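with the input below, show me the fold.
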Amino acid sequence: MKVDGHGQAKVLTPHEIGKLFKAFGSDRDRACLVICLYTGCRISEACSMLTTDAYDAAGVRMKITLRKANTKGKQETRQIPVNSVLRGYLEIYRSRAGKQYLFPRRHGREHINPKSADEILRETCDRLGLVGVSTHSFRRTALTQMSSAGIPLRVIQEISGHRSLQALQRYLEVSKLQLEGAIASLFCFGFMFFPFRN
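All right, here's what the predicted structure looks like:
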């Protein structure tokens, strides 16, 4: 867990996510971090999105576009399907989206700075007493949840944009419950090969 800016960002529980999203002061802040959670993108990718990356004339797009120019390493453009939860948040936010940038600064010029998004999150976490949370928590939570749900790592890598599976695996957290479940699954082999005898 992250302590004083060191270590990995905390993977959030559903309860913590709910508390955070209720506590954010604006739909802009909420929508920005919801995009990170439901697409697994980095905060810099979310902050720099164009409005047309999320909306078209008919409403919320079927896929969010993360442009190559805004990705880490400027590797390639990614398109992430929009699920029903993300769609709901984006529909609520639509009337507040900027003309050019999805998440504009106060006076509509440029996009919100990722450092500003980080400060907003830190202030909210301080109020709620949440420790170890950073903007990267939303990305780590998304990727860990997909892994826990049994989504193949290669599919998660397509979503996350990591260059290698090795880089992706550093993001994924393994819970104590998962470890216990993995060991418990070996129990059946004992009966198959070494039956108990009286």
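
only C-alpha atoms from now on, for both contacts and neighbour counts.
Will do.

what about the strands in the protein?
Counting by DSSP state E, the segments of the chain that form strands are 55-56, 59-60, 63-66, 78-81.

highest average neighbour count across the ones you listed?
strand 63-66 (a mean of 20; mean count of other C-alpha atoms under 10 Å).

run the chain-centre distance for it.
Distance of strand 63-66 from its chain centroid, counting by C-alpha atoms, centre = their mean, to the nearest Å, is 14 Å.

here is a second sequence; please produce its structure as well for comparison:
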Amino acid sequence: MDLSVAAAAFATHLETVRRLSPATVRAYRSDLRDLVGSVGDGPLRDVDLESLRDWLWTATQRGDARSTLARRAAAARSFFAWAKDEELIPVDPSLRLVTPKRGRTLPTVASRDGMRALLDAQRMAAAGGDPVALRDHAILELLYATGMRVSELCGLDVDDLDQDRGTARVLGKGSKERVVPYGRPAHDAIAAWATRGRPVLSARASTAGPAVFLGSRGGRIGPRLVYTLVARTLGPVVGAENVGPHALRHSAATHLLDGGADLRAVQEILGHASLGTTQIYTHVSSERLAATYRLAHPRA
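The predicted model follows:
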């Protein structure tokens, strides 16, 4: 079997058997496509450890980020382990493939005052009743209140929200479901959008869909719209042009920990499979604490 054919079969396996998210499957496809472009589309069993090392070396010379190299190495190991299990190859060539070490980079986090000013400005903009302004305010409030991923937000249906309890039922990575709480500001913003904004946009669609958040034509919103909204509103607050919805997730997690939330509770809210993933936010909080100490303590 040729490498490209095996890669396509592996992607189908990820979609139908392991039920990974579309974004994760796209990342695997991209990494394996890059591998095919590097080593050539020959027989799968001809790919050896040296071929894989040359592939990563080429990516290094090209200037790919360490995180990209680490992801591609992980994709190769997962792919060849599957191929060995399926008896497509006699030996797994990726067993001794070393993952490049990632450099530690702390996530972008907005200050509490910055988030308060941003959301207050959005609330004032929505007060005029414009349906798009109402929607945008509700999106930002909910992202910051829950720390949910952009894909989770876009996938929300009306029945997933319990306005009485102030909770949202979220379908996360690996089709894992969790329930996350949100506070009064998000509740009020969602209620205003549901009663004054959503009916206006839903009337523009031929059939009413179940999505909570709608685009200008009445259909379910996509991630690109949310990215554009966050870049426009949060970018000036954190001083970055390419900031995305994940920065609101980072900010929510950090502010929860700053406020005394338990690390495992934050893990549950964010839907992290591993506590180690959540611990990055303790580093952010520690840095903010150290910065405050240096500014305020006379012996700092």
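
show me what counts as buried in stretch 98-117 of structure 1.
For stretch 98-117 of structure 1, a neighbour-count test (16 or more other C-alpha atoms under 10 Å) marks 98, 101-105, 110-112, 114, 117 as buried.

distance from that stretch to the middle of the chain?
19 Å.

show residues contacting that stretch.
Defining contact as C-alpha atoms under 8 Å, 6 or more residues apart in numbering, one finds that stretch 98-117 of structure 1 is touched by 28-29, 32, 43-44, 47-54, 97, 135.

need the longest helix for structure 1.
Looking across structure 1 with DSSP state H, the single longest helix is helix 114-128.

for residue 178 of structure 1, see how far away residue 184 of structure 1 is.
Computed as C-alpha to C-alpha, to the nearest Å, the residue 184 of structure 1 to residue 178 of structure 1 distance reads 10 Å.

hang on, I meant residue 43 of structure 1
From residue 43 of structure 1 to residue 178 of structure 1 the distance is 28 Å (C-alpha to C-alpha).

again with residue 21 of structure 1
Distance from residue 21 of structure 1 to residue 178 of structure 1, counting by C-alpha to C-alpha: 27 Å.

and the two? Which one has more around it.
Under the neighbour definition other C-alpha atoms under 10 Å, residue 21 of structure 1 and residue 178 were set side by side, and residue 21 has more, 17 against 12.

so for the more buried one, what's the nearest residue that isn't a sequence neighbour?
Of all residues not flanking residue 21 of structure 1 in the chain, residue 30 sits nearest, at 6.0 Å (C-alpha to C-alpha, 6 or more residues apart in numbering).

and residue 164 of structure 1, what does it touch?
With C-alpha under 8 Å, 6+ apart, residue 164 of structure 1 has these contacts: residue 157.

now, the most widely separated pair of the contacts of stretch 98-117 of structure 1?
Pairwise distances across these (C-alpha to C-alpha) peak at 23.2 Å, for the pair 52 and 135.

of those two, give the one with the bigger neighbour count.
A direct count of neighbours by other C-alpha under 10 Å for residue 52 of structure 1 and residue 135 places residue 135 higher, at 23 against 17.

fine by me, we can end here.
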